[in-house]
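# kindly return the folded structure for what I paste below:
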Amino acid sequence: MAKINVSVIRQGIRGRLKVREETRKFYNGIFIDLGELVLFTGRVIKQMFQAPFEFREFAKHGFLLGNKSLPLVAVTGFIMGLVLSMQMHPVLADFGAQTLLPGVVAISMVRELGPVITGLICAGKISSGIGAEIAAMTVTEQIDAMEVSGTRPLSFVVASRITAATLVVPILVIFADAFSLLGSFLAVNIFEETSLTLFFNRSFSMMGFVDFLPSILKTIFFGFFIGLIGTYKGYTAGRGTESVGLAANSAVVSASLTIFLIDLVFVLITSIL
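Predicted coordinates:
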């Protein structure tokens, strides 16, 4: 019995030590990854302000990213406005406040739902696409060939995509907000007849400059980090073919988490101010 107990105790100790070692490696990996991301960000920002600027690549990727993401963003925004209005109308009608519905939906979409939902869509669409594309270039040694030939891959490949994402995401958010109001207008007309002019007057009468400014600022940060994380995951991908899928998956998860963290910071700052 004594030998059995000692064996069980030893196995338990080894199991705990193994769990602690895996936990330590996990947290060390996170901090190492964050440190490398900070260094990568510094190098990319430095390349952004060094001539020559890749305007052609910036314009090309801006058009491609926006063109590919716009249909999904528009449909999602339209459905969000439609569903939100249909869910809130009976509640407001119980208090005789259904005339406030356009303004409530507009504030909800502009302040929070529009930027966050669009950011998550772009994280899944843009960040994963950038990560997979650059990871494929890394695997096929195209990045190495650029460095050997004298082309700056951080400027030509990375900085142009980050700048394009930073510009495109706020524009996509504006489209999402516009289509959400259109969906809300159709939902309101299901319950009562309302003119488009009256609907938009009620929508914007409850909003002020303080509602637009934080939304625009955080969408700029959304776009920057969506592009940054996608390019970082692709640029630092391994040499195997499976690293392409890993880079795309990791980019989506990291970008989505970053969007929630940025949104939390902006909500805390606006609440304090």
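
# all contacts plus neighbour counts: C-alpha atoms, from now on.
Fine.

# burial count for L64?
14 (other CA atoms under 10 Å).

# check which helices and strands the strand or helix carrying it sits against.
Using DSSP states H and E, L64 falls within helix 55-94. On a contact count with 3 or more CA pairs under 8 Å, 6 or more residues apart in numbering; DSSP states H and E, helix 55-94 meets helix 101-108, helix 114-122, helix 160-191.

# next, the angle from that helix to helix 160-191.
30 degrees (axes from the mean of the first three to the mean of the last three CA atoms, to 10 degrees).

# quick check: buried residues in helix 55-94?
If you call a residue buried by 16 or more other CA atoms under 10 Å, then helix 55-94 has these buried ones: 57-58, 61-62, 65-66, 69-70, 72-74, 76-82, 84-86, 89.

# next, the angle helix 160-191 makes with whichever strand or helix holds T197.
Element membership of T197, judged by DSSP H and E, is helix 196-205. Angle, helix 196-205 to helix 160-191, by the same axes, to 10 degrees: 120 degrees.

# and helix 196-205, which residues are buried?
Quick answer for helix 196-205 (16+ other CA under 10 Å): 199-200, 202-203.

# run the angle between that helix and helix 101-108 for me.
50 degrees.

# after helix 196-205, next one along is what?
helix 209-235.

# helices and strands around that following helix, which ones?
Secondary-structure packing of helix 209-235 (3+ CA pairs under 8 Å, 6+ apart): helix 2-48, helix 114-122, helix 128-139, helix 160-191, helix 242-272.

# so the longest one versus helix 160-191, what angle?
The one in question is helix 2-48. Helix 2-48 and helix 160-191 are oriented at 100 degrees to each other (the same axes, to 10 degrees).

# now helix 2-48: how far from the chain's centre is it?
27 Å (CA atoms, centre = their mean, to the nearest Å).

# and for the shortest one?
In terms of CA atoms, centre = their mean, the centre of helix 114-122 is set 6 Å apart from its chain centre.

# outside of that helix, which residues touch it?
In this structure, residues lying in contact with helix 114-122 by CA atoms under 8 Å, 6 or more residues apart in numbering are 69, 72-73, 77, 108-109, 169, 172-173, 176-177, 215, 218-219, 222-223, 226, 255-256, 259-260, 263.

# please generate a structure for the following sequence too, so the two can be compared:
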Amino acid sequence: MASSLNIADKTHNVLVEIGDMTLFVKRYFKSFFTIPFEWRELLRQCYVVGNKSLLLVAVTGFILGLVFTLQSRPTLAQFGAVSWMPSMVGISIVREIGPVITALVCAGKIASGMGAEIGSMRVTEQIDAMEVSGTNPFKYLVVTRITATTLMLPLLIIFGDAVALFGSALVEYLKGGVSFVLYFNKVFDAITFNDVVPATIKSFFFGFVIGLVGCYKGYYCEKGTAGVGKASNSAVVYASMILFVVDFIAVFISDIFFEI
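Okay, here's the model as predicted:
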């Protein structure tokens, strides 16, 4: 009996969380289309989200390309299909592995940072002070951050894909003597319009989810320093879970509209 009540309470909490997040999204779009817009803060957040994540994305992408190629090469060699390596790696990274891995890495860095930053402002009553002074804290803190992640994550994913392909090309050059020019020629011959467009479109949704969850958890942070830590941790967990759901929906829709 107690376990069933516990499950019911958890289900209720999840549904309430979904409802609150839906209202948060509605409030974002309502604030986004009202003037004035915080352009200076948006540019600053684009710098924070984009530029300061380049090194992390580059290291992750490079190691991803190295490991993926090193692990796949022996299997393809058994079937005499090593020549398919550039095509296989290129399509896999561009369509699925690159966007998802980069989004998860950025969720760990960006969502947790936003949750902790806005949560600290909530705990120290800085947000309340902004409301009293006549400033719209939601528009200044939330709208700019969500918009920045939505715009910057596709660029980070493209950069991460390029670095991952370079790492894969480096392995092929060292292990198989394949030149960089030949490798990338095969990659670009294999990648089609139907590979690039769905991956690019869903990367915008990945960025929106990361910014949304990070800002939501921080904006409604519980009081105390423990609440800030909880907001930062739950932002990463929730963002990662929603990213997988969004990716599944995006793959399902792309299979319908782009598989001709």
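
# TM-score for these two?
Once superposed, the chains reach a TM-score of 0.96 (TM-score structural alignment, normalised by the length of the second structure), with 257 aligned residues with a CA RMSD of 1.0 Å.

# among the helices and strands packed on helix 55-94 of the first structure, which is the most enclosed?
helix 114-122 (a mean of 25; mean count of other CA atoms under 10 Å).

# that one vs the second structure, average distance?
Following superposition, helix 114-122 of the first structure is found to deviate from the second structure by 0.5 Å on average (mean CA distance after the TM-score superposition for the first structure).

# again with stretch 55-73 of the first structure
Taken over the aligned residues, the distance from stretch 55-73 of the first structure to the second structure averages 1.0 Å (mean CA distance after the TM-score superposition for the first structure).

# what residues in the second structure pair up with that stretch?
For stretch 55-73 of the first structure, the aligned range in the second structure is residues 39-57, judged by TM-score structural alignment.

# do stretch 183-195 of the first structure as well
So stretch 183-195 of the first structure sits over residues 167-179 in the second structure, by TM-score structural alignment.

# how far is that stretch from where the chain is centred?
29 Å.

# now do the same for E36 of the first structure: its match in the second structure.
Counting by TM-score structural alignment, the partner of E36 of the first structure is D20.

# could you count how many residues lie near its match?
With other CA under 10 Å as criterion, D20 of the second structure counts 13.

# how about T194 of the first structure, secondary structure?
Following DSSP: H, G, I helix; E, B strand; the rest coil, we place T194 of the first structure in the coil state.

# ok, now which ones touch the nearest residue to it once chain neighbours are set aside?
Nearest residue to T194 of the first structure, sequence neighbours excluded (CA to CA, 6 or more residues apart in numbering): V188, at 7.3 Å. Residues near V188 of the first structure by CA under 8 Å, 6+ apart: 85-86, 89, 194.

# only the buried residues of stretch 205-212 of the first structure, if you could.
207, 211.

# what range does that stretch cover in the second structure?
Aligning stretch 205-212 of the first structure against the second structure (TM-score structural alignment) gives residues 189-196.

# distance between that stretch and the chain's centre?
Using CA atoms, centre = their mean, the mean C-alpha position of stretch 189-196 of the second structure is found 22 Å from that of the whole chain.

# repeat that for stretch 128-147 of the second structure.
Counting by CA atoms, centre = their mean, stretch 128-147 of the second structure comes out at 23 Å from the chain centroid.

# where does it end up in the first structure?
Aligned by TM-score structural alignment, stretch 128-147 of the second structure corresponds to residues 144-163 of the first structure.

# again, but for stretch 209-222 of the second structure
Residue span in the first structure matched to stretch 209-222 of the second structure, by TM-score structural alignment: 225-238.

# residues contacting that stretch, please?
37, 40-41, 122-123, 126-136, 138-139, 158, 161-163, 165-166, 243-244, 247-248, 250-252, 254-255, 258.

# and with 7 Å instead?
123, 127-128, 130-132, 134-135, 138, 158, 161-162, 165, 243, 247, 251, 255 (CA atoms under 7 Å, 6 or more residues apart in numbering).

# could you do stretch 86-96 of the second structure as well?
161, 165, 183, 186-187, 190-191, 195-196, 199.

# residue nearest the middle of the second structure, spatially speaking?
Nearest to the mean C-alpha position of the second structure, by CA atoms, centre = their mean, lies A103 at 2.8 Å.

# that one pairs with which position in the first structure?
A103 of the second structure maps onto G119 in the first structure, by TM-score structural alignment.

# ok, K10 of the second structure next?
Using TM-score structural alignment, K10 of the second structure lines up with F26 in the first structure.

# that match and Y232 of the first structure: what is the separation?
Applying CA to CA, to the nearest Å, the value for F26 of the first structure to Y232 of the first structure is 19 Å.

# again, but for G96 of the first structure
G96 of the first structure sits 52 Å away from Y232 of the first structure, taking CA to CA as the criterion.

# next: G29 of the first structure.
Taking CA to CA, one finds G29 of the first structure at 15 Å from Y232 of the first structure.

# neighbour-wise, which of the two wins?
Y232 (24 against 12).

# any idea how far A74 of the first structure lies from I171 of the first structure?
From A74 of the first structure to I171 of the first structure the distance is 11 Å (CA to CA).

# hang on, the earlier thing: got the contacts of V188 of the first structure as CSV, with distance to M48 of the first structure columns?
Output for the contacts of V188 of the first structure, formatted as CSV (distance: CA to CA, whole Å):
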residue, distance to M48 of the first structure
S85, 43
M86, 46
H89, 48
T194, 49
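
# looking at the residues you listed, which two lie furthest apart in space?
M86 and T194 (14.7 Å; CA to CA).

# give me the neighbour count for A145 of the first structure.
Neighbours of A145 of the first structure under the rule other CA under 10 Å: 14.

# ok, it to I130 of the first structure distance?
Going from A145 of the first structure to I130 of the first structure by CA to CA gives 19 Å.

# ditto for K46 of the first structure
On the measure of CA to CA, K46 of the first structure and I130 of the first structure end up 20 Å apart.

# those two: which is more packed in?
Each of K46 of the first structure and I130 has its neighbours counted (other CA under 10 Å); I130 has more, 32 against 13.

# A74 of the first structure against V173, yeah?
No - using CA atoms under 7 Å, A74 of the first structure is not in contact with V173; the gap is 9.2 Å.

# check contacts around the closest residue to A162 of the second structure other than its chain neighbours.
Distances taken as CA to CA, 6+ apart place G61 nearest to A162 of the second structure, at 7.9 Å, with adjacent residues excluded. Residues near G61 of the second structure by CA under 7 Å, 6+ apart: 160-161, 163-164.
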